[in-house]
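Q: let's see this in three dimensions:
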Amino acid sequence: MQSSATVLVYSDDANTRAQVRLAAGRRPAADVPPVEYIECATLPAVLERLDAGGVDVCVLDGEAVPAGGMGVCRQIKDEIFRCPPVLLLIGRPQDAWLATWSRADAAVTLPVDPVELADSLAALLRSRLAVEA
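A: Now for the predicted structure:
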């Protein structure tokens, strides 16, 4: 098993980024490696970090401004070679179709439910690490 996994968390709101870190914790499931978080508050920071490589999963805030996570997700799926899986944070369950449009791999609603977020994040980490193995 990999020694650690890197999760990029994008939101213009520091409280949302903290919610994600606290909800998922250092290890979202026993069968995935410990997680190191990279926080980004702007789209240029996200793109720069993804270009550098080494990100295993992205968690994007669909409610972020001015660049919402749904548009960011669609952009990185088009532009980043071997784009990591994306967990999209959506404002309402009815927005799930937009998450599908953005090509997100999974979606959870805000405010985050710790169990749902940890389960979704762990599933994406498992799928990413299986591909890399």
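
Q: can we go C-alpha only for contacts and neighbour counts from here?
A: Noted.

Q: what sits against the residue positioned nearest the centre of the chain?
A: Centroid check for the chain by CA atoms, centre = their mean gives residue 59 as the closest residue, at 1.5 Å. With contact set as CA atoms under 8 Å, 6 or more residues apart in numbering, residue 59 has these partners: 7, 8, 9, 10, 86, 87, 88, 89.

Q: check residue 103 too.
A: When contacts are counted by CA under 8 Å, 6+ apart, residue 103 is found next to 73, 74, 77.

Q: related to what we said a few turns ago, so the residue nearest to the centre of the chain: helix, strand or coil?
A: strand (DSSP: H, G, I helix; E, B strand; the rest coil).

Q: and of the contacts of residue 59, the nearest to residue 30?
A: Distance to residue 30, by CA to CA, is smallest for residue 7 among the contacts of residue 59, at 16.4 Å.

Q: what is the burial count for that closest one?
A: Residue 7: 22 surrounding residues under other CA atoms under 10 Å.

Q: wasn't it part of a strand?
A: Yes. Counting by three-state DSSP, residue 7 is located in a strand.

Q: gap between the residue nearest to residue 98 when sequence neighbours are not counted and residue 30?
A: With sequence-adjacent residues excluded and distances taken as CA to CA, 6 or more residues apart in numbering, residue 98 is closest to residue 70, at 7.2 Å. As for residue 70, its distance to residue 30 is 29 Å (criterion: CA to CA, to the nearest Å).

Q: the two: who's more crowded?
A: residue 70 (24 against 8).

Q: which of the helices or strands spans that one?
A: In this assignment (DSSP states H and E), residue 70 forms part of helix 69-79.

Q: Proceed likewise with the subsequent sequence, for comparison:
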Amino acid sequence: MSTVPDRVNVLVYSNLAEVRATIRTAVGRRPAPDTGRIDWIECASTADVQRELDEGDIDCAILDGEAQPTGGMGLARQFKFELDDCPPIVVLIARPQDGWLASWSLADAVIHTPIDPVESASVVAQQLRARHTGIPVVR
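A: Next comes the predicted model:
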């Protein structure tokens, strides 16, 4: 049986500050009682995301699929292939039809827009549980 971490690091990437704020607000500081309290790491550029993931202290990453100039789905696929211990990646998608592209990107889960706080918190909590129980990433 694993223990609940006190704190977890969740990265949120979008070139738009309002999208990052909406995600942070929807997920909250603790998405479920059995997950740690979230320390949010905001990234507005792909260079910021790469630096944070390279440091290796991220428990979950939420990437905006509509971000400019580089979307979260392309980044998700890149990181799944490049990082040995890639954290769970959640992609924010604007249309249900984009689900196939999120699957192609090897994202572990998706959050749909408009962002629903219950769905968002549930998705992030599920990914944090998987990360801390040692469920392996399948490539």
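
Q: circling back to that earlier point, which outside residues touch the helix holding residue 70 of structure 1?
A: 10-11, 43, 47, 60-63, 83, 86, 88-89, 98-99, 101-104.

Q: the helix or strand just after that helix corresponds to what range in structure 2?
A: Once the chain leaves helix 69-79 of structure 1, the next helix or strand it forms, by DSSP H and E, is strand 86-90. On structure 2, the counterpart of strand 86-90 of structure 1 by TM-score structural alignment is residues 89-93.

Q: now swap in stretch 27-47 of structure 1 and tell me
A: Taking TM-score structural alignment, stretch 27-47 of structure 1 hits residues 30-50 over in structure 2.

Q: residues of the matching stretch that come out buried?
A: 30-32, 35-38, 40-46, 49 (16 or more other CA atoms under 10 Å).

Q: please flag which of the residues you listed sit within helices.
A: 46, 49 (DSSP state H).

Q: before we move on, back to that, and the residue nearest to residue 98 of structure 1, how far from residue 4 of structure 1?
A: Applying CA to CA, the value for residue 70 of structure 1 to residue 4 of structure 1 is 27 Å.

Q: so where in structure 1 does the longest helix seen in structure 2 end up aligned?
A: In structure 2, assigned by DSSP H, the helix with the most residues is helix 117-133. Aligned using TM-score structural alignment, helix 117-133 of structure 2 spans residues 114-130 in structure 1.

Q: residues contacting that stretch, please?
A: Taking CA under 8 Å, 6+ apart as the rule, stretch 114-130 of structure 1 contacts 2, 5, 20, 23-25, 28-29, 32, 56-57, 84-87, 105-108.

Q: OK, contacts around residue 116 of structure 2?
A: Counted by CA under 8 Å, 6+ apart, residue 116 of structure 2 has contacts residue 26.

Q: repeat for residue 36 of structure 2
A: 4, 5, 6, 7, 8, 30.

Q: same question for residue 70 of structure 2.
A: Contacts of residue 70 of structure 2 (CA under 8 Å, 6+ apart): residue 46.

Q: in a helix, it, correct?
A: No. Secondary structure of residue 70 of structure 2 (three-state DSSP): coil, not part of a helix.

Q: now which residue in structure 1 aligns to it?
A: Under TM-score structural alignment, residue 70 of structure 2 pairs with residue 67 in structure 1.

Q: ditto for residue 18 of structure 2
A: Matched to structure 1 by TM-score structural alignment, residue 18 of structure 2 sits across from residue 15.

Q: can you give me the distance of the aligned partner of residue 58 of structure 1 in structure 2 to residue 89 of structure 2?
A: Using TM-score structural alignment, the partner of residue 58 of structure 1 in structure 2 is residue 61. Counting by CA to CA, the separation of residue 61 of structure 2 from residue 89 of structure 2 is 5 Å.

Q: can you check residue 108 of structure 2 too?
A: 5 Å.

Q: more neighbours: which of these two?
A: Taking other CA under 10 Å, residue 108 of structure 2 and residue 89 do not tie; residue 89 has more neighbours (28 against 20).

Q: many thanks, we can stop here.
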